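Quick one, what's the 3D model for this:
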Amino acid sequence: MEEKILSQEEIDALLAGLAEGKIETEPEKKVDVGEVKPFDFRNYTISTRLRIPGLEVISEQLIRSLRMHISTILREAVDIHSLPLYMERFKDFLNRIPVPTSIHIFKLEPLKGQSLLVIDATLAYLFIERFLGGEGKHVRVEGREFTPIEQKLIKKVVNIIFNELEKAWRNIIPVKAKYIRGEVNPQFARVLMPEETVIVMGYNIELEAISGKILFCYSLNTLQPVKEKLYSPYQFEEYIDLAWRKSLERYVFNSEVNLSAVLGKTTITLEDLLNLEEGDVIVLDKKIDEPVEVYIEGVPKILGKLGVFKNHMAVQVQKFLTLEEENIKKEES
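Got it, this is the predicted structure:
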């Protein structure tokens, strides 16, 4: 194919046509403004889900204990699920809380700052109905403040939650939940700066016909002193049911083990063994004043002194062997 080189006049004419719009070009792609979202570099961590091992351990233990207590209060089996842990600005958290809501302000002493416990109005009125003997199957959320009697009834549930919360925090740091006051309108629960970052830990409580949420709102500054412990899962003890633990201990402690005391050892030939007669003496490798080794299930565990107790041969415990000493004894044998 023959190449055609444009002359200077043709080039000038082409550029003039582009400038005057006589020559069509590819249309510019329009960007849908609705698809573009502003990005705030100052708050890039806000409103994101996160994983904090320590708070997850606290959450799991709290679910186990609250499931039992709330089922007892409501006289009905309930199911509790943890909600994703997330972080956002305090003002955004408050803006999502409807009115009315049972809001309780408290402090986790000795940690600084104030925190929030938020109970959905549906759950709050359900607790009140059940305390007063009602069924509470169709709870009507009323746009009013709780009466003094209703507040006292709700406070019973809050005290139970705080008591279990203290137990759940025990493996992180011993805390005391100090109740400050209760509110219905989130506008009166502004205990933190609007732009302050908070961590929200929540649970969804489901019954046969009603469901609601319980939320804990902690300031990031409140959790800062225990940050290392919250991010170190190996420091936490797994929650163990006390009844199950006692039952397991009972079975373990009643288990029978084979215990034997070895007076001494020696080596003889097969011929000498076959020629042994009554009255022959076998010389052992231990002296009479040396401690006797006591084996438990074939493992050397104790050194003792041979003697007699109530007309029975006995061994008096003198020392428990360490793991290193056990290994040495095994090698010698």
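
okay, CA-based contacts and neighbour counts for the rest of this
Will do.

Which stretches in this structure count as strands?
Per DSSP state E, the chain carries strands over the ranges 48-49, 79-82, 86-89, 102-109, 115-119, 176-183, 197-206, 211-219, 259-262, 292-296, 299-309, 312-320.

Any chance of those in CSV with mean neighbour count as columns?
Formatted as CSV, the strands of the chain follow (neighbours: other Cα atoms under 10 Å):
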stretch, mean neighbour count
strand 48-49, 12
strand 79-82, 18
strand 86-89, 20
strand 102-109, 20
strand 115-119, 22
strand 176-183, 16
strand 197-206, 21
strand 211-219, 19
strand 259-262, 14
strand 292-296, 19
strand 299-309, 17
strand 312-320, 13
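
of all those, which lies closest to Trp244?
Closest approach to Trp244 among the strands of the chain (Cα to Cα): strand 79-82, 21.3 Å.

and the strands of the chain as CSV, adding distance to Leu153?
Below are those laid out as CSV (distance: least, Cα to Cα, whole Å):
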stretch, distance to Leu153
strand 48-49, 34
strand 79-82, 21
strand 86-89, 30
strand 102-109, 12
strand 115-119, 13
strand 176-183, 13
strand 197-206, 19
strand 211-219, 17
strand 259-262, 60
strand 292-296, 58
strand 299-309, 58
strand 312-320, 57
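
For Ile240, find the nearest of those.
Closest approach to Ile240 among these (Cα to Cα): strand 79-82, 18.5 Å.

Show me what that closest one is packed against.
helix 53-74, strand 197-206 (3 or more Cα pairs under 8 Å, 6 or more residues apart in numbering; DSSP states H and E).

Sequence B follows; please return its structure for comparison with A:
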Amino acid sequence: MSTERDTSVPSDEPLTPEGMAAGWTAMPDMVEDDGEQEGGTDRLMSQDEIDTMLGFSSGDEKDGRNGIQAIVDSGSVAYERLPMLEIIFERLVRLLSTSLRNFFTDNVEVTLESIRSVRFGDYVNSISQPALLSVFKAEEWDNFGLITIESSLIYSVLDAMFGGKRGQPAPRIDGRPFTSIEIRMIRRVIELVLGDAEAAFKPLSPVRFNVDRVESNPRFVSISRPANAAIRVELKFDMEGRGGALHIVLPYATIEPIRELLLESFMGEKLGRDPTWENHLATEVWQADVDVTCVLHETRMPLKRVMKLEIGDTLMFDARPDATVSLRCGDFIVTEGRIGRVDGKIAVQVVSPLRRSKTTIAAFDSLASHLGATT
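Predicted coordinates:
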């Protein structure tokens, strides 16, 4: 037998504020009792559970992502998965600092502000106007990248190139598009940045960056789908009170051909390669002494016959006196020769070219040319 609780308010009693408050206070208990009878499916969620579902973390879980926030962030790719990128762009900063000082004949400080993973569409929508955007093509990777120069940097570069005073911010002229002369001057700076970017990528993967076009409207730089992930590198330029930001955007599809190389981790500025050590090792290998064995002939015979050999026995070889012999270094056949005699000593005349290893012949040739040039 089941009993039901009558939670209705009698109609003949007046509805007072105290009665309403008592009714609201008793409602959570009634809901909990009903939930227990039905299997606990109507339980109210606590505030912590609501925060967890929405993805709001607190306490020690500030870096965590869960709930709806985890679903939203699942499409982004963290640049930390490509550790070589940070080393490459740090090298780019050092190269740019020298190149821009020579270009402007003035002190220019370049700093790497951040390297982030963004969606290409979100980045394009966040570009503030006016700005100049240059689309460049990576020839070896057969894809495109983007360089964005903010307005503050544009006016600072133009002011510095046309003889503006130092220590004063460049004047900003709004309400007009950039002239062809201004775009051509900014294009020279973009080509300088791309040239140093080629030098920064060269130790890892040689590539050529060519300027495809320069645009002022972000709608005309659709080099990737809006939902695709891209790497955004922010560089800060400071020219004694003048300057601004420059962004380099590389879609993940562009750097896909060298993704395996970017996943590697090397220590040092030379990306794990030390030319001095390589030259020293090649020199020592080139001057190393090896044992060369002259094999007159080889034959196979039963072990029973070998065990019965005695002093004075003669072994007949299936070879003529003028037959060639093989010169071996370990188990590797170097070349062939012919037995002879010189000044009462046995000699071998080489009759065929040396059989060089295909993997080391290039290294030996380069080392030989290097030693010849130094001597």
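
thinking again about what came up before, which among the strands of the first structure is found nearest to Lys329 of the first structure?
Set against Lys329 of the first structure and scored by Cα to Cα, those come closest in strand 299-309, at 6.9 Å.

Quick one: the residues in the second structure that that closest one pairs up with.
Counting by TM-score structural alignment, strand 299-309 of the first structure lines up with no residues of the second structure.

Tell me the residues of the second structure aligned with stretch 188-202 of the first structure.
Mapped onto the second structure using TM-score structural alignment, stretch 188-202 of the first structure covers residues 220-234.

Ok, stretch 83-97 of the first structure next?
Using TM-score structural alignment, stretch 83-97 of the first structure pairs with 113-127 in the second structure.

What are the buried residues along that stretch?
Ile115, Arg116, Ser117, Val118, Arg119, Phe120, Gly121, Val124, Ile127 (16 or more other Cα atoms under 10 Å).

who's in contact with stretch 113-125 of the first structure?
100-108, 136, 139-141, 154, 191-192, 210-219, 221-222 (Cα atoms under 8 Å, 6 or more residues apart in numbering).

was I right about Gly182 of the first structure contacting Glu145?
No: using Cα atoms under 8 Å, Gly182 of the first structure is not in contact with Glu145, being 10.7 Å away.

To which residue of the second structure is Lys176 of the first structure aligned?
Lys176 of the first structure maps onto Arg208 in the second structure, by TM-score structural alignment.

ok, now Lys155 of the first structure?
In the second structure, the residue matched to Lys155 of the first structure (TM-score structural alignment) is Arg187.

what's the nearest residue to that match once chain neighbours are set aside in contact with, if anything?
Computed as Cα to Cα, 6 or more residues apart in numbering, the closest residue to Arg187 of the second structure that is not its neighbour in sequence is Val214, at 7.6 Å. Contacts for Val214 of the second structure (Cα under 8 Å, 6+ apart) come out as Leu132, Leu133, Ser134, Val135, Ile183, Arg187.

list the ones among the residues you listed that the first structure also has?
Retained in the first structure: Leu132, Leu133, Ser134, Val135, out of the contacts of Val214 of the second structure (criterion both residues aligned by TM-score structural alignment, their matches' Cα atoms under 8 Å).

where along the second structure do the helices fall?
Ranges of helices in the second structure, per DSSP state H, are 17-37, 47-54, 67-73, 83-104, 120-125, 151-161, 180-201, 259-262, 275-286, 303-307, 361-374.

and among the ones you listed, the most buried is which?
Mean neighbours per residue, mean count of other Cα atoms under 10 Å, is largest over these for helix 151-161, with a mean of 20.

which residues in the first structure does it align to?
By TM-score structural alignment, helix 151-161 of the second structure lines up with residues 121-131 in the first structure.

ok so, going back, out of the strands of the first structure, nearest to Arg64 of the first structure?
Judged by Cα to Cα, the one of the strands of the first structure that comes nearest to Arg64 of the first structure is strand 79-82, at 8.5 Å.

Need the residues that contact the closest one.
Ser59, Glu60, Ile63, Arg67, Met201, Gly202, Tyr203, Asn204, Ile205, Glu206, Leu207.

Tabulate the residues you listed (a markdown table), appending distance to Ile160 of the first structure.
Below are the contacts of strand 79-82 of the first structure laid out as a markdown table (distance: Cα to Cα, whole Å):
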| residue | distance to Ile160 of the first structure |
| --- | --- |
| Ser59 | 15 |
| Glu60 | 16 |
| Ile63 | 13 |
| Arg67 | 12 |
| Met201 | 17 |
| Gly202 | 16 |
| Tyr203 | 15 |
| Asn204 | 17 |
| Ile205 | 15 |
| Glu206 | 18 |
| Leu207 | 19 |
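
Good, we can wrap up now.
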